[in-house]
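*Asks:* Here's my sequence, what's the structure:
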Amino acid sequence: MVNREKIKKGVRLIIEGIGEDPERDGIKDTPERIARMYEEIFKGLEPPEEELLKCIEGETHDEMVLLKNIPFYSVCEHHFLPFFGYAHIAYIPDGRIVGLSELPRAVDYLAKRPQIQERLTKELANLIMEKLRPKGCMVVIEAEHLCMSMRGIKKPGAKTITSAVRGIFRRSQKTRQEALELINKDK
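*Replies:* Okay, the predicted model is just below:
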């Protein structure tokens, strides 16, 4: 659970630490604003409000399902700066399917915590395998990291691409290639 008071105290210390006046008109409410923002962007640290990847009862399918260009925002745990981009998810059901909004909901939940992109990719693939028990899944995430764009190496626009493949997507190059072609179509 987010502790607003601790965040406000910490932000005030940062404001003082950079040499600003924490009582200046434009800044005096910043600790409260940041505390509310952290409560929102780190919502994934709390248990989900609803079950993730709830299957549709009575519906089945056994061919590829692909949802691409799912926008997400997360915070890098190393510098507490945002990284953002798109997740692409493909799975081949073994009968069980979910409503399409369930996949972006899972992306949002897992992204709303201090993260690294590699872990986010794996967590999403593992969640799909656990909850849907499909023949396989593939998750591809492409993101820009502000810790690389605005500081350090300063390379805005550079994209990091990670993937996690499970089941048939790992065993079958043809299946993996089909998903990648669909992801890259119309880019």
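
*Asks:* CA atoms for contacts and neighbours, from now on please.
*Replies:* Noted.

*Asks:* Let me see the ranges of the helices in the chain.
*Replies:* 4-17, 30-41, 102-111, 117-132, 146-149, 168-171, 173-184 (DSSP state H).

*Asks:* Now find how far off-centre the longest one is within its chain.
*Replies:* Its chain's average C-alpha position is 10 Å from that of helix 117-132, according to C-alpha atoms, centre = their mean, to the nearest Å.

*Asks:* Ignoring the adjacent residues along the chain, who's closest to the residue most central in space within the chain?
*Replies:* Geometric centre of the chain, nearest residue: Ala111, 3.0 Å, by C-alpha atoms, centre = their mean. In this structure, Ala111 finds its nearest non-sequential neighbour in Ser74, 4.9 Å apart by C-alpha to C-alpha, 6 or more residues apart in numbering.

*Asks:* Please generate a structure for the following sequence too, so the two can be compared:
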Amino acid sequence: MTIENNYREIIAKIGENISRDGLLDTPKRAAKAMEFLTQGYNQNIDEVVNGALFESEADEMVVVKNIELYSMCEHHMLPFIGKCHIAYIPNGKVLGLSKFARIVDMYARRLQIQENLAREIALSIQEITGSTGVGVIIEAQHLCMMMRGVEKQNSSMTTSVMLGQMRDNPSARQEMLVLVKS
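*Replies:* Just a heads-up that it's a prediction; the model follows:
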């Protein structure tokens, strides 16, 4: 059974008339949307980075802030929407700027929990760059908490993952936090 057929069945099971004019193409559109929203499963880190790792003598912290992210919680398959901040301390190599957003998107476009998303991003950047430290902070609003359940509209969640110097060196961690807030 295809995703489109599954959506057709879900729409019918919730009590809607699948033959209604406004719903005729909904299963096809919903299937296409789901394929887009989960396209991260069809990507791998090597393709995403695409060789954009460059020799550099830079050894001071690099921060990329406010990377928009859209993901879907694995518990309810409802969106969570937010921003990701990434910092790393280069160790002979720097990553092309756009690749940070592409890495965030690759992992966000999978069924996720925010805690794991932050960890996957941090570990990938650490592995790719060989940096001496990586920090990832994600701030997001979860529709599973806003639209259903406790229905708290102004709630948000912040997660962080710190690796290497970002974890072990308090001044590096503090520098990242200050730069992210500026």
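
*Asks:* TM value for the aligned chains?
*Replies:* The TM-score (TM-score structural alignment, normalised by the length of structure 2) is 0.95; 181 aligned residues with a C-alpha RMSD of 1.4 Å.

*Asks:* before we move on, back to that, who's in contact with the residue nearest to the centre of structure 1?
*Replies:* Gly44, Phe72, Tyr73, Ser74, Val75, Leu120 (C-alpha atoms under 8 Å, 6 or more residues apart in numbering).

*Asks:* Mind telling me what it corresponds to in structure 2?
*Replies:* Counting by TM-score structural alignment, Ala111 of structure 1 corresponds to Ala108 in structure 2.

*Asks:* Kindly provide the distance from its match to Phe100 of structure 2.
*Replies:* 12 Å (C-alpha to C-alpha, to the nearest Å).

*Asks:* Just give the number of residues close to the spatially closest residue to Arg102 of structure 2 that is not a sequence neighbour.
*Replies:* Spatially, and ignoring its direct neighbours in sequence, Arg102 of structure 2 is nearest to Val48 (6.4 Å; C-alpha to C-alpha, 6+ apart). For Val48 of structure 2, the neighbour count with other C-alpha atoms under 10 Å is 17.

*Asks:* What of Met150 of structure 1?
*Replies:* Counted with other C-alpha under 10 Å, the neighbours of Met150 of structure 1 add up to 12.

*Asks:* Would you mind finding the match for the residue nearest to Ala111 of structure 1 in structure 2?
*Replies:* By TM-score structural alignment, Ser74 of structure 1 lines up with Ser71.

*Asks:* What are the neighbouring residues in contact with that match?
*Replies:* Leu37, Pro79, Phe80, Ile81, Ala108, Arg109, Arg110, Leu111, Gln112.

*Asks:* ok, these in structure 1: which stay?
*Replies:* With both residues aligned by TM-score structural alignment, their matches' C-alpha atoms under 8 Å, the contacts of the contacts of Ser71 of structure 2 that structure 1 also has are Leu37, Pro79, Phe80, Ile81, Ala108, Arg109, Arg110, Leu111, Gln112.

*Asks:* and which of those residues is nearest to Thr129 of structure 2?
*Replies:* Distance to Thr129 of structure 2 across the kept ones among the contacts of Ser71 of structure 2 (C-alpha to C-alpha) is lowest for Ala108, with 20.1 Å.

*Asks:* Gln153 of structure 2 matches what in structure 1?
*Replies:* In structure 1, Gln153 of structure 2 lands on Pro156 (TM-score structural alignment).

*Asks:* Nice, that's everything, thank you.
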